[in-house]
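[1] sequence-free structure coming up:
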């Protein structure tokens, strides 16, 4: 059960639902439980569902929870991921496609797995992946928030709430690249790629249901800005307060006090 904190509220008249848990494991398990419940509801209503996943250590407990869930026909699930580094070899374990394959896709075996391929012409790949995403509505988006408030790789300086693109090439800012070092994904800043392909904010916000999983002390400032600051691309995650069906899952460390 979430901690009963009356202070856990976004600004008045906004829609974001917030839950705070004692531990990171409890938080991840709760998010997995809720996503599984929604998946079952949707699969009872329609033949197939479409989902987008984030790839980051912050999602580990949540993804593990999904792999242990019973009663889901994953063959009726089409999956996408949010972003991918440019410049890493296809077999590099630090690629986000590899991260999700290892922790979820290769275990549950979705019926259709759509991965971003950065070894092709990049603009052509953005177009291809965007067309796949727009082909049918997105049912569920499972995401996180970066230390600088980014969602996917929409850092503050490239975030656009009305982006005309579905998928685009971005240069990563230093705060974002430093987070990859903090997370233990790369040994130092120089090793972190400088560019990536990312889904844009409008396609993420187009998902019918959003589940945002954000643990850890390094996320405290981003969480506070998301909940209580202005809704602005300066904190891209603040736009989540406009979504009609978004739940934000925090642990005590990310919520702070």
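    Looks like it came in fine. It should be emphasised that the depicted structure is a prediction, and the values quoted were computed from it without experimental measurement. Numbers count the residues shown, from 1 in each chain.
[2] CA atoms for contacts and neighbours, from now on please.
    Fine.
[3] Run through the residues that contact residue 97.
    Residues near residue 97 by Cα atoms under 8 Å, 6 or more residues apart in numbering: 55, 81, 84, 115, 116.
[4] Filter those down to the ones in strands?
    81, 84 (DSSP state E).
[5] gap between residue 15 and residue 28?
    Noted for residue 15: a distance of 22 Å to residue 28, by Cα to Cα, to the nearest Å.
[6] structure B:
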């Protein structure tokens, strides 16, 4: 089991700024770095900080390649709740990245299994992920890897739990509109990244963060596998870190 470095900051904005420095240092050292990205409300302050750094002229993303953790099944890339739309609006369109170098799982593929295999092949062709951003769900999911009896290996289609769908309902008109399935990188895919950065904010994440870092490694708490990765940093606000 490896020692995980934990850094805390006052609030989500402060967490976003210090986390952004990790990603910026990677891009400055390796302009064509492969960044693993995530969606949801947690990374928004981080993305805002990356945009600010670009606008200040302190970094360029022209050669950067990105891969995202997951995507809903059944939502077109133009749907305002698809993760492609989220990434375009909150980051990609606001920096100088080449959209052809941004990769997100295909949630509308006619052959989902083939699309999952193709996504794994794309990541391998890029040379693997240099640094992967992660958030954590209330049930310990990372990406859309839900609690299970075993840790998943590669990119796959998953049925979303009731807890996850209810948590994401705030982004949709009703619970019925929340997709029932998603495509997600597997735990094995995530674990193969050279560095993992877990960002956790909010008092409601305090218990699951403690369980993730100090509880038993268990596929029923998917994020607990991070205890075995050799290069993990955790950034949390004071509310999320209150039980550590």
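    Ah, there it is. Nothing here was measured: the structure is a model prediction, and the numbers come from that model.
[7] list the ones among the contacts of residue 97 of the first structure that the second structure also has?
    Of the contacts of residue 97 of the first structure, the ones still in contact in the second structure (both residues aligned by TM-score structural alignment, their matches' Cα atoms under 8 Å) are 84, 115.
[8] Going by residue numbers, what spans are strands in the second structure?
    5-9, 34-37, 65-68, 70-72, 102-103, 131-134, 156-159, 181-184, 195-200, 232-237.
[9] What residues in the first structure pair up with the longest helix along the second structure?
    As assigned by DSSP state H, the longest helix anywhere in the second structure is helix 12-29. The alignment of helix 12-29 of the second structure onto the first structure (TM-score structural alignment) spans residues 24-41.
[10] which residues touch residue 149 of the second structure?
    219, 220.
[11] gap between stretch 176-195 of the second structure and the chain center?
    The chain centre lies 8 Å from the centre of stretch 176-195 of the second structure; the measure is Cα atoms, centre = their mean, to the nearest Å.
[12] who touches that stretch?
    69-75, 105-107, 116, 120, 128-132, 143-145, 151-160, 165, 168-169, 172, 222, 226, 229-232.
[13] Going by neighbour count, which residues of it are buried?
    Across stretch 176-195 of the second structure, burial judged by 16 or more other Cα atoms under 10 Å covers 178-187, 189-191, 193, 195.
[14] What is the corresponding segment of the first structure for it?
    With TM-score structural alignment as the criterion, stretch 176-195 of the second structure aligns to 190-209.
[15] Need the distance between the two termini of the matching stretch.
    With Cα to Cα, one end of stretch 190-209 of the first structure sits 37 Å from the other.
[16] do stretch 175-189 of the second structure as well
    30 Å.
[17] same thing with stretch 247-257 of the first structure?
    OK, stretch 247-257 of the first structure end separation, Cα to Cα: 19 Å.
[18] Trace residue 79 of the second structure over to the first structure, please.
    Match for residue 79 of the second structure (TM-score structural alignment): residue 92.
[19] Tell me the spacing between its match and residue 197 of the first structure.
    Separation of residue 92 of the first structure from residue 197 of the first structure (Cα to Cα): 16 Å.
[20] go on, residue 234 of the first structure?
    Taking Cα to Cα, one finds residue 234 of the first structure at 20 Å from residue 197 of the first structure.
[21] and the alignment partner in the second structure of residue 128 of the first structure, how many neighbours does it have?
    Using TM-score structural alignment, the partner of residue 128 of the first structure in the second structure is residue 118. Counted with other Cα atoms under 10 Å, residues neighbouring residue 118 of the second structure total 15.
[22] which ones are touching residue 32 of the second structure?
    Taking Cα under 8 Å, 6+ apart as the test, what residue 32 of the second structure contacts is 61, 63, 64, 65.
[23] If we use 7 Å, what do you get?
    63, 64, 65 (Cα atoms under 7 Å, 6 or more residues apart in numbering).
[24] Neighbour-wise, give me the winner out of the residues you listed.
    Neighbour max across the contacts of residue 32 of the second structure (other Cα under 10 Å) = residue 65, 22 neighbours.
[25] these two touch, right, that one and residue 102?
    Yes - the pair residue 65 of the second structure / residue 102 is scored as a contact, 5.9 Å apart, by Cα atoms under 7 Å.
[26] Surely residue 168 of the first structure and residue 124 touch.
    No - contact criterion Cα under 7 Å: residue 168 of the first structure and residue 124 do not qualify, at 10.4 Å.
[27] more neighbours, those two?
    When neighbours are counted by other Cα under 10 Å, residue 168 of the first structure and residue 124 differ, and residue 168 comes out ahead with 22 against 11.
[28] So residue 233 of the second structure is in contact with residue 196, correct?
    Yes - between residue 233 of the second structure and residue 196 there is a contact under Cα under 7 Å: 6.4 Å.
[29] higher neighbour count, these two?
    residue 196 (23 against 20).
[30] Can you name the residues that contact that one?
    131, 132, 133, 231, 232, 233.
[31] need the helices for the second structure, in chain order.
    Under DSSP H, the second structure gives helices at 12-29, 44-55, 83-90, 112-125, 162-168, 187-191, 206-214.
[32] and these as JSON lines, adding distance to residue 97 of the second structure?
    JSON lines is the format used below for the helices of the second structure (distance: least, Cα to Cα, whole Å):
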{"stretch": "helix 12-29", "distance to residue 97 of the second structure": "12"}
{"stretch": "helix 44-55", "distance to residue 97 of the second structure": "10"}
{"stretch": "helix 83-90", "distance to residue 97 of the second structure": "10"}
{"stretch": "helix 112-125", "distance to residue 97 of the second structure": "18"}
{"stretch": "helix 162-168", "distance to residue 97 of the second structure": "28"}
{"stretch": "helix 187-191", "distance to residue 97 of the second structure": "23"}
{"stretch": "helix 206-214", "distance to residue 97 of the second structure": "32"}
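[33] just so I know, which of the ones you listed lies nearest residue 237 of the second structure?
    helix 12-29 (6.0 Å; Cα to Cα).
[34] Show me which positions of the closest one end up buried.
    For helix 12-29 of the second structure, by 16+ other Cα under 10 Å, it's 12-20, 23-24, 26-27.
[35] now it: how far from the chain's centre is it?
    15 Å.
[36] Show residues contacting it.
    9, 33, 43, 45, 46, 49, 50, 59, 201, 235, 236, 237.
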